[in-house]
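Peer 1: Predicted model, plus sequence, below.
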Amino acid sequence: MALNKIRQLDQDSVGVTLPKGDMRVEGILDENGMLKGDYHVHIRHIGDGEWSLELIDKHQL
């Protein structure tokens, strides 16, 4: 199990790094490892220490 650190982004938010390997599998990175387009993630708090992430393509907004 890989562990990712929660980081302070600014006064109002924190972030978690998503592994590029996983993002490549999803097809959202180009051949240089950069984002191909504009994406958003819907985050749901499920319960005690558990969240789910859903990748939302800009065309779904």
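Peer 2: Structure's in. What do you need?
Peer 1: make it CA atoms for all contacts and neighbour counts henceforth
Peer 2: Fine.
Peer 1: Give me the neighbour count for residue 9.
Peer 2: 10 (other CA atoms under 10 Å).
Peer 1: put this beside the first:
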Amino acid sequence: MALNKLRQLDRDSAGITLPKGDLQVEGLVDENGDVDGEHYLHVRHVGDGEWTLELVEEL
């Protein structure tokens, strides 16, 4: 199980990194590892210490 560190982004938000290899599988980064286009994810808190991420295809 890989562990990812929670980081302070600004006063109102924090972030966590996602492995680029996983993002490449989803087609979200290009062959150079750069984000390919503009993407949005819905983050949902589902329980104690558990969240889900869902790629939103259309806004």
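Peer 2: All right, it came through fine. Source: prediction; values computed, not measured.
Peer 1: Next, the TM-score between them, please.
Peer 2: TM-score of the superposed chains, computed with TM-score structural alignment, normalised by the length of the second structure, equals 0.95; 59 aligned residues with a CA RMSD of 0.7 Å.
Peer 1: Tell me, how many residues neighbour residue 6 of the first structure?
Peer 2: Counted with other CA under 10 Å, residue 6 of the first structure comes out at 10.
Peer 1: Contacts only, for it.
Peer 2: 14, 15, 16, 17 (CA atoms under 8 Å, 6 or more residues apart in numbering).
Peer 1: one more time with 6 Å
Peer 2: 15, 16 (CA atoms under 6 Å, 6 or more residues apart in numbering).
Peer 1: now the most centrally placed residue in the second structure, what's its secondary structure?
Peer 2: With distances taken as CA atoms, centre = their mean, residue 18 lies nearest the centre of the second structure, 5.2 Å away. Judged by DSSP: H, G, I helix; E, B strand; the rest coil, the three-state class of residue 18 of the second structure is coil.
Peer 1: Now it: closest residue in space that isn't a chain neighbour?
Peer 2: residue 4 (7.8 Å; CA to CA, 6 or more residues apart in numbering).
Peer 1: Distance check, that neighbour against residue 27 of the second structure.
Peer 2: As judged by CA to CA, to the nearest Å, residue 4 of the second structure and residue 27 of the second structure stand 21 Å apart.
Peer 1: try residue 9 of the second structure
Peer 2: Residue 9 of the second structure is 25 Å from residue 27 of the second structure, where distance means CA to CA.
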